[in-house]
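K.L.:
no sequence on this one, just coordinates:
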């Protein structure tokens, strides 16, 4: 299944899911990324940019308290 949604729309849908569904979305993303492992490096580099520090800091605080 393909869902055509911009980041804002996806964020709203994700925010309205329960925690189990949110984890399953993360699981699906991790599974899909197995074919593209270098992309994790690109994401990590992008998150280190000053303009993305807000996202990086929230992810660090929430996922790695």
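P.N.:
Perfect, thanks for sending it. All of these numbers come straight from a predicted model, not from anything done at the bench.
K.L.:
all contacts plus neighbour counts: C-alpha atoms, from now on.
P.N.:
OK.
K.L.:
quick check: the gap between residue 29 and residue 39.
P.N.:
12 Å (Cα to Cα, to the nearest Å).
K.L.:
same thing with residue 62?
P.N.:
22 Å.
K.L.:
second structure for comparison follows:
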């Protein structure tokens, strides 16, 4: 997400990481809901681009069980 332009703090919230700084954790209560929604959209668009049929971004791997 950060590579795609999402702020690190928003990416951390998307991953449900807790704030390490105790003062920030107690007093800064902004939910980042809109920013997280946009971050998930950005990630979804990136994943969609990477998995487009016929694209050269995906390598298929066939795993065969060995007897």
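P.N.:
Yep, it's here. Fair warning: this is a prediction, and the values are worked out from it, not measured in the lab.
K.L.:
so after superposing, what's the score?
P.N.:
Overlay of the two chains. TM-score (TM-score structural alignment, normalised by the length of structure 1): 0.29; 30 aligned residues with a Cα RMSD of 3.2 Å.
K.L.:
any idea which helix or strand comes after the helix or strand that residue 26 of structure 2 is a member of?
P.N.:
Element membership of residue 26 of structure 2, judged by DSSP states H and E, is helix 22-27. Downstream of helix 22-27 of structure 2, the first helix or strand assigned by DSSP H and E is helix 33-50.
K.L.:
could you list the buried residues of that next one?
P.N.:
Applying a neighbour-count criterion of 16 or more other Cα atoms under 10 Å, one finds 35-36, 39, 42-43 buried in helix 33-50 of structure 2.
K.L.:
cool, and stretch 14-33 of structure 1?
P.N.:
Within stretch 14-33 of structure 1, no residue counts as buried by 16+ other Cα under 10 Å.
K.L.:
may I see the buried residues of the host helix or strand of residue 45 of structure 1?
P.N.:
Applying DSSP H and E as the criterion places residue 45 of structure 1 in helix 38-47. For helix 38-47 of structure 1, the neighbour count (16+ other Cα under 10 Å) marks residue 47 as buried.
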